[in-house]
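Novice: pasting the sequence and the predicted coordinates here, then a few questions.
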Amino acid sequence: MKTMSHFLVQPSWRLIITDLGLNVGHVLRSAQLPADLFSREEAYLSTAQYFKLWQATEQLLGNPKDLPLRIAQSVAIESFSPLVFACMCSANLNVALKRLAEFKSLLGPMTLHVEEDETDTCARLRFCDTETPVPTMIAATELVFFTQLARTATRQMIVPSRLNLQELPSDLTPYTQYFGRPIEQGADITIAFSKADAERPFLTENSPMWQFFEPTLRKQLSELTQHSTTAEKVKSVLLELLPSGRSSMDAVAKTLAMSVRSLQRHLHSENLHFQEVLHQTRKDLAQHYLKKSHISLNEIAYLLGFHDSQSFARAFKQWQGQTPLAFRKQK
């Protein structure tokens, strides 16, 4: 799972904007993006530009509170990207989510971590730039997307077993009706499906089609990786490893398929040390959780890979010059 500072523009976004009843030119102009963005053979967006595109779409639609649901109702899921269409060819939702997790960074500034246990499969989404405010509708749209993927591919009214957002929509009623259960506030953007639903066969399974798409997706991911700094790659891996308590240089190097010495050398060429990247990643995430959520210090400590809240509090005071509670009161 890799995260880049820039990612490839998907031509299918033009179709999504059109299906929502908007003029593509007006949206691009409002987002201060090039008028020929979707016509370019290879165009890239930064995280800030990605968010601006979303914000422009929301504003031109009149800031509808049910935009994620409108997308689900008016846009064919195959319109999102070749990756999404390829995942429709998976054997089941477990396989589809793992494929999405590997290539998610092709679609935007985020990582997807998938965990399976004896009862369910949980997908956790994280946006990698914690400094840039995330438009409120993006996270809800992701939950709608995963649910729509499951329902479309199985032709069953799949109901998630758990739904969490860091900030809840102001009107939850239409979302509860769509999902079949309420969204709850939590530390991360998560969605879970029962083991039975996650293993339910996709009627759209098509192995030859996946074999057709996979080389292209891997080529795109490889090309994007070349544009990323080592620090960005390390931060991406830490976002995935921290909740499991693994934040050592050895664990990160192993995930990046390089030796510890090579990792140190690459970071040194960027005038950085591993501990600097680790501390900055933890600091950014801590500030994000304290500002944007109401989760306890114990939960934040766990998500950042600390053994207990006291260790987290001491580290935060060193970073920020004040306690986590004092920082939270200022938000």
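Specialist: Great, that's in hand. All values derive from a computational prediction rather than experimental measurement. Numbering: from 1, shown residues only.
Novice: drop to CA atoms for contacts and neighbour counts, all remaining ones
Specialist: Will do.
Novice: what segments of the stretch 151-300 of the chain are strands?
Specialist: Remark: strands assigned in the stretch 151-300 of the chain by DSSP state E, counting those that start in this stretch are 162-165, 184-185, 189-194.
Novice: could those strands go into TSV alongside distance to Thr154 and mean neighbour count?
Specialist: Listed next are the strands of the stretch 151-300 of the chain as TSV, based on distance: least, Cα to Cα, whole Å; neighbours: other Cα atoms under 10 Å:
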stretch	distance to Thr154	mean neighbour count
strand 162-165	19	20
strand 184-185	25	16
strand 189-194	13	23
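Novice: got those as CSV, with distance to His227 columns?
Specialist: Below are the strands of the stretch 151-300 of the chain laid out as CSV (distance: least, Cα to Cα, whole Å):
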stretch, distance to His227
strand 162-165, 31
strand 184-185, 35
strand 189-194, 27
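Novice: nearest to Leu37, of those strands?
Specialist: Nearest of the strands of the stretch 151-300 of the chain to Leu37, taken as Cα to Cα: strand 189-194 at 29.5 Å.
Novice: okay, one more to line up with it:
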Amino acid sequence: MTDFARASVLSGYHEFALSKGLDPSALLAEAKLPADVLESQESMISYRKFVNLLNISAQRSNDALFGLHYGLHQGISVFGPLIYLIRNARNVGDALRDLGNYFHLHMGAAEVRIEVQGNHVLLCYHTEEQNLLGLPQAAELAISVGAQLMRTLLGTRWRPQGVLLQHAALANLNSYRRAWDVTPQFNSPYNAWLFDAKLLETPLSSADEELHKVLQKHLDSLDELQVNELPSYVQQLLRNFLPNGRVTIEQVADYMMLSSRTLQRYLAEEQTSFQDLLDQTRQSLATRYLRDSSISLTQLAELLGYSELSAFSRAFQRWTGISPRQWKKQNTHQRSIKRLRVTSKRQ
């Protein structure tokens, strides 16, 4: 499950890509990300595809520091509701610990942590996968977002002692210095900001203890829902793929960059299966179209990925106990009665 990230990681991508002379829709398609991903920031996307998008964007824009500049453009908006918890923490140290504790709600593919080393602190961004093409772009984006967060929390008191990057320089050192006001140390053990440990004790003027408790309780409830999200995500993909024909677990697993066996195992842990989700999605779509559309049964069968109308009819009979024609007739009759009742009341 670690390959996933909230679509909010693409906050501001459309505007930033356009400012670089890029076609955001074309680049999303090239990275094999859904065309509507920028419209639903709470949906999940593949982290690998996100990293690939950054890499492609850097190449197409001829900006070797695309990720770095994009992160400065994004700022803290990328964190969504998590930022409200952070800003209402008692002090900077608590805010950063909140970020580390709940970062997995924002991104499962990476972690944020603070490491106190004597008089210094490292604010680290780490991914388990270290061999992704374009990962340096994602790391520099994260470091830029981290800088914007620290400026938000500390204002002019944010004066880092250094910045560490695990990769080699992507551009000349002056470009980094202009962007971050500090020259990075490359090929380091960490991707991290280095700063004075005393800053952790800085109180936050925006702190509201009661609001912080409410927000923490809300995020804890979201945390409990995380394990239930995979089936919903698979159903979301099924709804997108079905209009293009028959959908297999191999297709969905390939999109998610998992093996079909791994996907099936994840679903089994949630007491479901690919076939169960496919049936549920088909049933939901079938009843919706039969209720609200004049689409023919043959067209509907094709839309749901059935090769023959008879196969769809047998499946529908299994779901509802009656044929699609009978179901449509019954529901059409019920809607007519409701309309007559509404008309009568108005008169």
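Specialist: It's in. Predicted model, so just to flag it, every value in this text is computed and none were measured.
Novice: sorry, back to before: among the strands of the stretch 151-300 of structure 1, which comes closest to Ala286 of structure 1?
Specialist: strand 189-194 (15.6 Å).
Novice: residues in structure 2 matched by the closest one, start to end?
Specialist: Mapped onto structure 2 using TM-score structural alignment, strand 189-194 of structure 1 spans residues 191-196.
Novice: so which residues make contact with the matching stretch?
Specialist: When contacts are defined by Cα atoms under 8 Å, 6 or more residues apart in numbering, stretch 191-196 of structure 2 is touched by residues 119-126, 139, 143, 146-147, 159-166.
Novice: wait, Val112 of structure 2 sits on Tyr125?
Specialist: Yes - contact criterion Cα atoms under 8 Å: Val112 of structure 2 and Tyr125 qualify, at 4.8 Å.
Novice: name the nearest residue to the residue sitting nearest the centre point of structure 1, sequence neighbours excluded.
Specialist: Nearest to the mean C-alpha position of structure 1, counting by Cα atoms, centre = their mean, stands Met110 at 3.3 Å. Distances taken as Cα to Cα, 6 or more residues apart in numbering place Phe127 nearest to Met110 of structure 1, at 4.2 Å, with adjacent residues excluded.
Novice: in contact with that neighbour, which residues?
Specialist: So Phe127 of structure 1 contacts 109-111 (Cα under 8 Å, 6+ apart).
Novice: from the residues you listed, which land in strands?
Specialist: Using DSSP state E, 110-111 are the members of the contacts of Phe127 of structure 1 that sit in strands.
Novice: would you map the strands across structure 2?
Specialist: In structure 2, the strands defined using DSSP E lie at 4-6, 44-46, 110-117, 120-127, 162-164, 192-196.
Novice: just put those in a markdown table and tack on distance to Asn331 of structure 2.
Specialist: Below are these laid out as a markdown table (distance: least, Cα to Cα, whole Å):
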| stretch | distance to Asn331 of structure 2 |
| --- | --- |
| strand 4-6 | 38 |
| strand 44-46 | 35 |
| strand 110-117 | 49 |
| strand 120-127 | 52 |
| strand 162-164 | 64 |
| strand 192-196 | 60 |
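Novice: what's around Arg70 of structure 1, how many residues?
Specialist: Neighbour count for Arg70 of structure 1, taken as other Cα atoms under 10 Å: 15.
Novice: typo on my end, it should be Arg346 of structure 2
Specialist: 7.
Novice: Cys89 of structure 1 too?
Specialist: Cys89 of structure 1: 21 surrounding residues under other Cα under 10 Å.
Novice: so it sits against Pro201, correct?
Specialist: No - in this structure Cys89 of structure 1 lies outside contact range of Pro201 using Cα under 8 Å: 10.6 Å.
Novice: roughly how far apart are the nearest residue to Arg124 of structure 1 once chain neighbours are set aside and Leu45 of structure 1?
Specialist: Closest residue to Arg124 of structure 1 in three dimensions, ignoring its sequence neighbours and counting by Cα to Cα, 6+ apart: Thr190, at 4.4 Å. Note on Thr190 of structure 1: its distance to Leu45 of structure 1, by Cα to Cα, to the nearest Å, is 25 Å.
Novice: list the buried ones in stretch 270-288 of structure 1?
Specialist: Under the neighbour-count criterion of 16 or more other Cα atoms under 10 Å, stretch 270-288 of structure 1 has 273-274, 277-278, 281-283, 285-288 buried.
Novice: map Ala326 of structure 1 across to structure 2 for me.
Specialist: Checking TM-score structural alignment: Ala326 of structure 1 goes with nothing.
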